[in-house]
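Chemist: Requesting a structural model of the entry that follows:
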Amino acid sequence: MATGVSICSNALLMLGAQTINSFTDSDNIDRAKLCSNLYPTVRDDLIRAHPWNCCVKRIRLAPNATAPAFGLAYAFQMPSDCIRIMEVTSRNYQIDYKVEGRSILCDEAAIDLRYVFKNQDESTWDSSLVSLATLAMAARLAYSVTQSASMEQSRMQEFQMALRVAKAVDGQEEPPETMGDERLLAARMGGGW
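Modeler: Just a heads-up that it's a prediction; the model follows:
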């Protein structure tokens, strides 16, 4: 079962370094601190970089009690675990919206949100994402552990190539997106509004 510690330990192994047992490992305190400092940022950047199927949620949002000062009619608080918005819809149609701070502003009274969430439970990740996180950590740790710029560059190139493949594979699990205004298409096909 994958964990943040196992991902970091495997990255250290790839660099020929001693593994850690926890982020507070007293036997390898320097490497444990390095991993505990770098891993959350690497994890969140990797999750945000692509809408991984294992990191996607849906939620229906109700508007905040306080409306925006001007412009749009409603404000919705983004979920606390949201790190990337994928789609905002109302009544099954994509809508125009703005993001300001941690709020979504629009003219609809209720919205459905599909988003990438900060999935901190690595045991729920796809095996490709676990492998990518390991490669990303190896690239990020490479210079600190080996003092070799060429090792850092080599690990980064390996990560970049694996990222392209993993994104393609993950993206093939979803049907292709449609183009155009669904409301217009529905009206033309007799579906109306």
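Chemist: Every contact and neighbour count from this point should use C-alpha atoms.
Modeler: Will do.
Chemist: What is the one helix or strand residue 153 maps to packed up against?
Modeler: Per DSSP states H and E, residue 153 falls inside helix 149-171. Packing contacts for helix 149-171, counted by 3 or more Cα pairs under 8 Å, 6 or more residues apart in numbering; DSSP states H and E, involve helix 127-146.
Chemist: which parts of the helix it packs on are buried?
Modeler: Under the neighbour-count criterion of 16 or more other Cα atoms under 10 Å, helix 127-146 has 128-143, 145 buried.
Chemist: and for comparison, fold this next one:
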Amino acid sequence: MATDIQIASLALTRIGHEGVTAFSASGNKASRWFASNYEFIRQALLREHSWRFATKRTYLTRDTVNEITGATAANPVVITIADGHSIANGTEVFITGVVGMTELNNRAYTTSGATATTLQLVGVDGTSYTAFSSAGSLTEYVVSEYAYRFALPSDCLRILRINGAERDDYRVEAGYLLTNEGEINCEYIFDNTDESTFDAQFVDLLASRLSAEVCFYLTDNSTLTEQSWNIYNNKLRMARGMDSRQGTPRGLDADAWLDARV
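Modeler: Now for the predicted structure:
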């Protein structure tokens, strides 16, 4: 079972450099480099392929869509959500789909005066607005081409599939998955920080990537650096191919398509 120090030392020996015993900002040149760069490079490599040892599945929690049941033509406008809400004062909210008092639609507001079923829209004078008729939704995110927003797991590096399909319509933005699907079963690459669970071929690959990244910094040798990158790219193709064989193929693999274009 590998450790981060063992992987780093393997990377260093491949370019003729002594290994490290720790990652430290106050250590030698190699130790300082790994302290600053190891985690970033490990995450980047995990994102590059659907590695089986770094794949998880989970159900995502959908952000609440609050159904509006009333809006006063007053100063300030008071919104009623009969089923109740958990929106704190000072929260930015967005309103869409109101019938009647359409002046409220597709705008952002700041809340205040919240009760269990109502909240005020700060600075919004609705005394001249059309009377509220029905409907409307209030959310803590902008509803545009997608109706729903789901928070991604904190360890998510890359979405692979949602609801068992590779071509579903969704978008990932700022830690959230936006979609028109009301429920999401998500398959994703997670930020696997436990090197002891890494596939042996991935350990070899990560060491090669680190060798290529650190080579010129430590050796000032452009030829050796180029050779290190060539070795890494060859190992990457082999590792992707081997990993992809661990299960039934799912049609055209994006990695294979990209490799074919190179």
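Chemist: which residues of the second structure does the helix holding residue 153 of the first structure align to?
Modeler: Here helix 149-171 of the first structure aligns to the second structure at residues 222-244, judged by TM-score structural alignment.
Chemist: how big's the offset between the matching stretch and the first structure?
Modeler: When the first structure is overlaid, stretch 222-244 of the second structure sits 0.4 Å from its aligned residues on average, using mean Cα distance after the TM-score superposition for the first structure.
Chemist: Contacts for that stretch, please.
Modeler: Residues outside stretch 222-244 of the second structure that contact it (Cα atoms under 8 Å, 6 or more residues apart in numbering): 15, 49, 51-52, 201-202, 205, 208-209, 211-212, 215-216, 255, 259.
Chemist: go with 7 Å
Modeler: Outside stretch 222-244 of the second structure, the residues that touch it by Cα atoms under 7 Å, 6 or more residues apart in numbering are 49, 51, 52, 201, 202, 205, 208, 209, 211, 212, 215, 216.
Chemist: And for stretch 12-21 of the second structure?
Modeler: Taking Cα under 7 Å, 6+ apart as the rule, stretch 12-21 of the second structure contacts 5, 9, 31, 211, 215.
Chemist: Please report the distance of the closest residue to the last one other than its chain neighbours from residue 248 of the second structure.
Modeler: Which is residue 215 of the second structure. Counting by Cα to Cα, 6 or more residues apart in numbering, residue 215 of the second structure lies nearest to residue 225, which is 5.4 Å off, once chain neighbours are set aside. When distance is defined by Cα to Cα, to the nearest Å, residue 225 of the second structure is 37 Å away from residue 248 of the second structure.
Chemist: Pick out whichever of these two has more residues nearby.
Modeler: residue 225 (20 against 7; other Cα atoms under 10 Å).
Chemist: ok, the more buried one to residue 204 of the second structure distance?
Modeler: 17 Å.
Chemist: likewise residue 156 of the second structure?
Modeler: Separation of residue 156 of the second structure from residue 204 of the second structure (Cα to Cα): 23 Å.
Chemist: likewise residue 118 of the second structure?
Modeler: From residue 118 of the second structure to residue 204 of the second structure the distance is 58 Å (Cα to Cα).
Chemist: same check, this time on residue 36 of the second structure
Modeler: Residue 36 of the second structure is 21 Å from residue 204 of the second structure, where distance means Cα to Cα.
Chemist: swap in residue 121 of the second structure?
Modeler: 57 Å.
Chemist: Show me what residue 145 of the second structure aligns to in the first structure.
Modeler: So residue 145 of the second structure corresponds to residue 71, using TM-score structural alignment.
Chemist: just residue 119 of the second structure next, same as before
Modeler: Checking TM-score structural alignment: residue 119 of the second structure goes with nothing.
Chemist: All the helices of the first structure, residue numbers only.
Modeler: With DSSP state H as the criterion, the first structure has helices at 4-14, 29-48, 127-146, 149-171, 182-188.
Chemist: Spatially central, which residue of the first structure would that be?
Modeler: residue 47 (2.4 Å; Cα atoms, centre = their mean).
Chemist: which residues touch that one?
Modeler: Taking Cα under 7 Å, 6+ apart, one finds nothing in contact with residue 47 of the first structure.
Chemist: Ok, residue 165 of the second structure next?
Modeler: Contacts of residue 165 of the second structure (Cα under 7 Å, 6+ apart): none.
Chemist: Tell me how far it lies from residue 49 of the second structure.
Modeler: 17 Å.
Chemist: Then residue 187 of the second structure?
Modeler: On the measure of Cα to Cα, residue 187 of the second structure and residue 49 of the second structure end up 13 Å apart.
Chemist: Same check on residue 220 of the second structure?
Modeler: 30 Å.
Chemist: Residue in the second structure paired with residue 107 of the first structure?
Modeler: Checking TM-score structural alignment: residue 107 of the first structure goes with residue 180.
Chemist: pretty sure its match is touching residue 147, no?
Modeler: Yes. Contact between residue 180 of the second structure and residue 147 holds when scored by Cα atoms under 7 Å: they sit 5.2 Å apart.
Chemist: how far out from the middle of the chain is the longest strand seen in the first structure?
Modeler: When the first structure is parsed with DSSP state E, its longest strand is strand 82-90. Strand 82-90 of the first structure sits 12 Å away from the centroid of its parent chain (Cα atoms, centre = their mean, to the nearest Å).
Chemist: so what's residue 2 of the first structure up against?
Modeler: By Cα under 7 Å, 6+ apart, the residues touching residue 2 of the first structure are 122, 123.
Chemist: Thanks a lot, see you next time.
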